[in-house]
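K.L.:
only the shape, not the letters, is given here:
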C-alpha cells in the first residue's frame, strides 16, 4: 500500500508517538493520507487498528494542535477498523469472529475472571463488537458477574444464540446447568464441551471474543490453547512471588503453541484503605515488572485490591458499567486498549511504501 505524505507533514507524523501504539505514526503504518493544499490547508487521515471511540478524538486534537503550530490549517480524521490477526499456523479463524483473545492465569484466585469481563465491557464501550466465552467448565463465574441466569435459545435445536448481558454476547456452561450442580467430568469431556460452546454458538460479527480461560497450565488449558484459534493472550497475576512463578508458566505455555502474549496484568497491586487512604502492597510490589523484564512482554496495567470491584462483580454489574467514571474503570479501559493496540500495531511486519509529494 502506497501512502502519499507531504514533506511538510512527514517529520510531525514520524515523530509523534501515540501513547497506545508506542511508535511514530508513520512507522506504525496508520497514516492513510497527509497532504497540504495550495492555500495552506493540511488534510490528515489516520486509521487505527483497534477500537478508539475516545482515543481517536484525543489523537485528532493532538495532531490538529501540532499542525496549527506549523502555520497550517488542520483537517484531521482519525477512524478505526479492527482487522483479523494471525492465529496458530495449523488452525483456521472462526467464522463471524475477527479475533479471539484468551485471558489466562497460571493459578486460580488472582482475579482473572473479573479482569476478563471488565476488559470485554471496556472494549465494547470503545465501540467494538465483543463476545465473552466462559471457558472455566468446573467453576463458571461469568453468569454471576454478568447478572443473568438466562438460558440460551436454540431455534433449530443445534446452534445456540448467545446470551446478551450488558450488551455483550456471552456463553457459559453456567447457563446450562444449575449453580449447585457440580461438573464431574474428566479432561476430554471438558474439552469437548467447551469446543461445543465455542463452535455451536451463533456469534454475531464480533471484533473480539474474550475467553475467560480455566486457571493453570494443565491438560485442559494446554489442549484449548492448541485447538482454539487465538490472536493473542493476556496473562493475569498478582505481585506475589508464588503467583508470578505460575504466571510465567502460563506465559510460556502460550509461546510454545505460537500464541502472541499481548502483556501482563498485575491485579491486586495495591490496597487502599477506605478509612485512612493508606496504600499497602499486601502481595508485594514490582512483581509484574520483574516478570515483564524476564520474559520480554509489556505490563499492560496494574489494578488495585478494592472491595468495590469485588462487590460490583458479585452483584452482576462489573466495574466498567457499574461506575464507568471511577479510577478503576479507567484502568480497565487503559489495559483493554493497550492489549488490542499491541495486537494491531505491536509488531509491524510490513511497512507501507511511502511516496513523498509536494501536492
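P.N.:
Happy to help now that I have it. Since this is a predicted model, take the numbers as computed values, not measurements. Numbering: from 1, shown residues only.

K.L.:
going forward, measure contacts between C-alpha atoms and count neighbours the same way
P.N.:
OK.

K.L.:
who's in contact with the residue nearest to residue 204 when sequence neighbours are not counted?
P.N.:
Spatially, and ignoring its direct neighbours in sequence, residue 204 is nearest to residue 96 (5.9 Å; Cα to Cα, 6 or more residues apart in numbering). Residues in contact with residue 96 (Cα atoms under 8 Å, 6 or more residues apart in numbering) are 203-206.

K.L.:
before we move on, what about residue 188?
P.N.:
residue 220 are the contacts of residue 188 under Cα under 8 Å, 6+ apart.

K.L.:
that older thread, list buried residues within the contacts of residue 96.
P.N.:
203, 206 (16 or more other Cα atoms under 10 Å).

K.L.:
name the nearest of the contacts of residue 96 relative to residue 187.
P.N.:
Checking those against residue 187 with Cα to Cα, the nearest one is residue 203 at 25.3 Å.

K.L.:
hang on, the closest one in a strand?
P.N.:
No. Note on residue 203: no strand contains this position according to DSSP: H, G, I helix; E, B strand; the rest coil, which reports coil.

K.L.:
now it: how far from residue 197?
P.N.:
To residue 197, residue 203 is 11 Å away according to Cα to Cα, to the nearest Å.

K.L.:
now residue 305
P.N.:
32 Å.

K.L.:
repeat for residue 45
P.N.:
40 Å.

K.L.:
who has more neighbours out of those two?
P.N.:
residue 197 (20 against 16; other Cα atoms under 10 Å).

K.L.:
name the element that one belongs to?
P.N.:
Assigned by DSSP states H and E, residue 197 belongs to helix 187-199.

K.L.:
can you pull the buried residues of the following helix or strand past that helix?
P.N.:
Counting by DSSP H and E, the next helix or strand C-terminal to helix 187-199 is strand 206-212. Neighbour counts over strand 206-212 (16+ other Cα under 10 Å) mark 206-212 as buried.

K.L.:
which other helices and strands contact strand 206-212?
P.N.:
strand 97-105, helix 112-125, strand 130-134 (3 or more Cα pairs under 8 Å, 6 or more residues apart in numbering; DSSP states H and E).

K.L.:
this is the other structure I want to compare:
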C-alpha cells in the first residue's frame, strides 16, 4: 500500500511539475463574475506572453468552455492523464473543465459530496498540463468541502494565492462603505481592483471573442490589465 501511495504522489508531481504558479479564483456566492474574471485573467496573461491553463472545477455551472467557444470539444487521455483542450488560434490557453465530461450541463449539481471531491482531486492530479506559467483554478461559488479538496490537492505544489471576486454593494455593517475594497482592508489583503460592468465584456464572452484584444478602449480594459499586472508582479517576487 505504501509503495502505491508513493507512486501516486510521484504521478501528481509529474503532471504539475511544469506549472510555475497556481492561482485560485473564489467567490462567496454565484453570479458575481468569478468565471468571467477567470477567463479574462487567462486572456490578459496570455496576451502578456505567458503560457496559461484554466482548470474549471465549478461543478455548479461550468461556463468557461462556452465563454471560450469550445463547449463542444471532447477530451481524450494520454499515458499521463487527460489532455486539456487548447483554445484560440495560437492554442496558447489550455482548458480542462468538468463541462467536457457531462452529457448535460446540470448533471454535476446533483452529485453527492464524496463524488465531487474525488473528481476535483482527480482533475488536479490527472491532467497533462505540460509547461505553464500560470494555472488558473475556477472554483465553485461559496465555501464547501470542494474548496478544501482543491486546496489540499494543490498544497504540495506552487500555489501563488487566491483572488476573491465580490460585488460592490453593501455586505454587512462592517463592510458598508465599499464592498470588496472595505472587505480587503478589514482582512488585511491587497485590493486588486474594481472591474466596471461593460456590455462589451458580456458581448465578447457570449461570442467567444478575446475581449483584451478586441475592446482595448473599454472602461473594463485597464481594470483587467491592472489586476493581471499585479498578479504578474506577485509571481515575479515569489519566483
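P.N.:
Happy to help now that I have it. Computed from a prediction, not measured in an experiment: that's the story for all the values here.

K.L.:
after superposing, tell me the mean distance of the helix holding residue 197 of structure 1 to structure 2.
P.N.:
The superposed helix 187-199 of structure 1 is, by mean Cα distance after the TM-score superposition for structure 1, a mean 1.5 Å from where its aligned residues fall in structure 2.

K.L.:
in that helix, what counts as buried?
P.N.:
In helix 187-199 of structure 1, counting by 16+ other Cα under 10 Å, buried: 190-191, 194-195, 197-198.

K.L.:
what range in structure 2 does it sit on?
P.N.:
Using TM-score structural alignment, helix 187-199 of structure 1 corresponds to residues 113-125 of structure 2.

K.L.:
for that stretch, the distance to its chain's centre please.
P.N.:
Put simply, stretch 113-125 of structure 2 sits 16 Å off its chain's centre (Cα atoms, centre = their mean, to the nearest Å).

K.L.:
ok, stretch 80-92 of structure 2 next?
P.N.:
For stretch 80-92 of structure 2 - counting by Cα atoms, centre = their mean - the centre lies 15 Å from the chain centre.

K.L.:
endpoints of it, how far apart?
P.N.:
20 Å.

K.L.:
how about that stretch: buried residues?
P.N.:
Applying 16+ other Cα under 10 Å to stretch 80-92 of structure 2 flags 81-87, 92 as buried.

K.L.:
go on, stretch 31-49 of structure 2?
P.N.:
Applying 16+ other Cα under 10 Å to stretch 31-49 of structure 2 flags 33-47 as buried.

K.L.:
structure 1: matching residues for stretch 189-202 of structure 2?
P.N.:
Using TM-score structural alignment, stretch 189-202 of structure 2 pairs with 297-310 in structure 1.

K.L.:
contacts for the matching stretch, please.
P.N.:
Stretch 297-310 of structure 1 is contacted from outside by 261-272, 288-289, 292, 318-319, 328, 331-332, 334-335, 338-339, using Cα under 8 Å, 6+ apart.

K.L.:
and it, how far out from the chain's middle?
P.N.:
14 Å.

K.L.:
ditto for stretch 112-121 of structure 1
P.N.:
Averaged C-alpha coordinates place stretch 112-121 of structure 1 at 9 Å from its chain's average position (Cα atoms, centre = their mean).

K.L.:
ok, and what's touching it?
P.N.:
Counting by Cα under 8 Å, 6+ apart, 103-105, 130-132, 141-142, 145-146, 166, 168, 210-212, 236-237, 313, 318-321, 332-333, 335-336 sit against stretch 112-121 of structure 1.

K.L.:
only the buried members of those: can you turn that into a PyMOL selection?
P.N.:
Here is the PyMOL command that selects the buried residues among the contacts of stretch 112-121 of structure 1 (16+ other Cα under 10 Å):
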select buried, resi 103+104+105+130+131+132+141+142+145+146+168+210+211+212+236+237+313+318+319+320+332+333+335+336
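
K.L.:
same for the longest helix that structure 2 contains, what does it pack against?
P.N.:
Using DSSP state H to define each element, structure 2 has its longest helix at helix 220-238. For helix 220-238 of structure 2, the elements it packs on are helix 34-47, judged by 3+ Cα pairs under 8 Å, 6+ apart.

K.L.:
rewinding a little: and the buried residues of strand 206-212 of structure 1, which is closest to residue 68 of structure 1?
P.N.:
residue 207 (35.0 Å).

K.L.:
give me the mean deviation of the helix or strand containing residue 321 of structure 1 from structure 2.
P.N.:
Residue 321 of structure 1 belongs to helix 319-322 when assigned by DSSP H and E. Average distance, helix 319-322 of structure 1 versus aligned residues of structure 2 after superposition (mean Cα distance after the TM-score superposition for structure 1): 2.9 Å.

K.L.:
who's in contact with that helix?
P.N.:
With Cα under 8 Å, 6+ apart, helix 319-322 of structure 1 has contacts from 118, 121-122, 166, 308-309, 312-313, 328-330, 332-333.

K.L.:
ok, now with 7 Å
P.N.:
118, 121-122, 309, 312-313, 329 (Cα atoms under 7 Å, 6 or more residues apart in numbering).

K.L.:
between those residues, which is closest to residue 32 of structure 1?
P.N.:
Nearest to residue 32 of structure 1 among the contacts of helix 319-322 of structure 1, with distances taken as Cα to Cα, is residue 122, at 26.8 Å.

K.L.:
identify the residue of structure 2 aligned to that closest one.
P.N.:
Using TM-score structural alignment, residue 122 of structure 1 lines up with residue 44 in structure 2.

K.L.:
nice, that's everything, thank you.
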